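*Asks:* only the shape, not the letters, is given here:
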């Protein structure tokens, strides 16, 4: 199956959709800078390669990941945390590219959060069949800052729930170029990604890349 680069005429044009109190979906927001973002991702991965981390419970994550910025999110047998050093390379994580910083700031403003200056960006690689179970982003010290999540590559079904894991999540189809911003009343909402359907994206092939910007402290 081939995924059209623009997916649909409607989704090719940037638009703003409020999906919850404090949460917005920006359709096609990053399409004008897609080439710069993909080039930056490749440079980050060349320095700090993707890896599938292991949770404290001993399970290997299906999503492969790396980081850039002042700190990176990691998980191992000791727990979840942010660390300035990539444990695989023993060196600091790659610096956050200026195009990333500018994107995160502009997207956050569209969500109603001014002055967002992320110090961490999680770079996740999804391949067909991979998923991310419902969870809260709560390893950060600063909950006043929003989360900015960017979708590149294959479409995905984003699950966005409430403050309790048992709350039934709403489902949103995210395509290449879409951005979700959530904070304020929705900052600790449970969210995840359903198993990724197979496909072929014109720029990234059989995968989805997700950039998640956070302020950790």
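*Replies:* Thanks, I have it. Being a predicted model, the structure only gives us computed values, none of them experimental. Numbering: from 1, shown residues only.

*Asks:* going forward, measure contacts between C-alpha atoms and count neighbours the same way
*Replies:* Will do.

*Asks:* mind listing the helices for the chain?
*Replies:* Per DSSP state H, the chain carries helices over the ranges 9-12, 34-47, 98-110.

*Asks:* can I get these in CSV including distance to residue 166 and mean neighbour count?
*Replies:* CSV is the format used below for these (distance: least, C-alpha to C-alpha, whole Å; neighbours: other C-alpha atoms under 10 Å):
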stretch, distance to residue 166, mean neighbour count
helix 9-12, 31, 14
helix 34-47, 35, 15
helix 98-110, 28, 18
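
*Asks:* hold the first one in mind and look at this next one:
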């Protein structure tokens, strides 16, 4: 029998964390929430990326994001030298963004409900692919034109250290370990908290290889 790596063995260990962790009044971690649907979500990502491939976008300051991204739903988030925006058309293909899969929408709504946000209606989904070393700097999700609905984030594959900050960029951050299948939901008084992701450590996941996938849902008003 082929010897398993430490990462693969850890994947097989039972998750003893509670299924509901209140981080702040409007922020909840749901460990393992989407784990049973991970395979279906990976197939959905494959289908989406056949229509809208992952790409590393430029930043307003002229750099390049270390995270590869694509989108699905009514709108997609784009970054360029001109700034950040949501568009109905994928600028890389000239086509509308792929339709949001039912499994995505159902998981997003269920996670939001479990976190205390009963009326979440996501119309936008950002899909991020992190390779080892990729990171996400501290930022607020404020391009949506609406902060009345929460953000729902699903993690698959390699682990990540999520940085949970305050309402100011200079506020201290709290590191939160995100594992395969975890859901993170924030809204209400915590909707505009700064957050980010530390550089992903090298590893190999039994399902996603050397990649962490993050699926993030929002409600956007154009």
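*Replies:* Nice, thanks for sending it over. Given the structure is predicted, the values throughout are model-derived calculations rather than measurements.

*Asks:* circling back to that earlier point, tell me which of the helices of the first structure lies nearest to residue 173 of the first structure.
*Replies:* Among those, helix 9-12 comes nearest to residue 173 of the first structure, with 10.7 Å by C-alpha to C-alpha.

*Asks:* tell me which residues are up against the closest one.
*Replies:* 6, 27, 28, 31 (C-alpha atoms under 8 Å, 6 or more residues apart in numbering).

*Asks:* next: stretch 97-115 of the first structure.
*Replies:* So stretch 97-115 of the first structure is contacted by 22-24, 26, 29-30, 36-37, 40, 116-118, 145-146, 148, 179, 181-182, 213 (C-alpha under 8 Å, 6+ apart).

*Asks:* just stretch 76-86 of the first structure next, same as before
*Replies:* Contacts for stretch 76-86 of the first structure (C-alpha under 8 Å, 6+ apart): 48, 53-58, 70-75, 91-93, 139, 216.

*Asks:* so that stretch corresponds to what in the second structure?
*Replies:* Per TM-score structural alignment, the counterpart of stretch 76-86 of the first structure in the second structure is residues 80-90.

*Asks:* likewise stretch 131-138 of the first structure?
*Replies:* Counting by TM-score structural alignment, stretch 131-138 of the first structure corresponds to residues 135-142.

*Asks:* measure the matching stretch end to end?
*Replies:* 19 Å (C-alpha to C-alpha, to the nearest Å).

*Asks:* now that stretch: buried residues?
*Replies:* 135, 136, 138, 140 (16 or more other C-alpha atoms under 10 Å).

*Asks:* the second one and residue 213 of the second structure, how far apart?
*Replies:* Distance of residue 136 of the second structure to residue 213 of the second structure, given as C-alpha to C-alpha: 13 Å.

*Asks:* including distance to residue 153 of the first structure, could the helices of the first structure go into CSV?
*Replies:* Shown next, in CSV, are the helices of the first structure (distance: least, C-alpha to C-alpha, whole Å):
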stretch, distance to residue 153 of the first structure
helix 9-12, 14
helix 34-47, 10
helix 98-110, 17
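
*Asks:* who wins for proximity to residue 194 of the first structure among those helices?
*Replies:* helix 9-12 (20.4 Å).

*Asks:* ok now that closest one, how far from the chain's centre?
*Replies:* Helix 9-12 of the first structure sits 21 Å away from the centroid of its parent chain (C-alpha atoms, centre = their mean, to the nearest Å).

*Asks:* what lines up with residue 123 of the second structure in the first structure?
*Replies:* Looking across to the first structure (by TM-score structural alignment), residue 123 of the second structure lines up with residue 119.

*Asks:* should've said residue 207 of the second structure
*Replies:* So residue 207 of the second structure corresponds to residue 203, using TM-score structural alignment.

*Asks:* for the closest residue in space to that match that isn't next to it in sequence, what are its contacts?
*Replies:* Nearest residue to residue 203 of the first structure in three dimensions, chain neighbours excluded: residue 153, at 6.9 Å (C-alpha to C-alpha, 6 or more residues apart in numbering). Taking C-alpha under 8 Å, 6+ apart, we find residue 153 of the first structure in contact with 175, 176, 201, 202, 203, 204, 205, 206, 207, 208, 209.

*Asks:* and for residue 98 of the second structure?
*Replies:* If you count contacts by C-alpha under 8 Å, 6+ apart, then residue 98 of the second structure has 48, 51, 52, 71, 72, 73 around it.

*Asks:* now residue 18 of the second structure
*Replies:* residue 31.

*Asks:* what is the burial count for the match of residue 207 of the second structure?
*Replies:* 15 (other C-alpha atoms under 10 Å).

*Asks:* what do you get for residue 59 of the first structure?
*Replies:* So residue 59 of the first structure, with other C-alpha under 10 Å, has 11 neighbours.

*Asks:* what of residue 140 of the first structure?
*Replies:* Residue 140 of the first structure has 14 nearby residues by other C-alpha under 10 Å.
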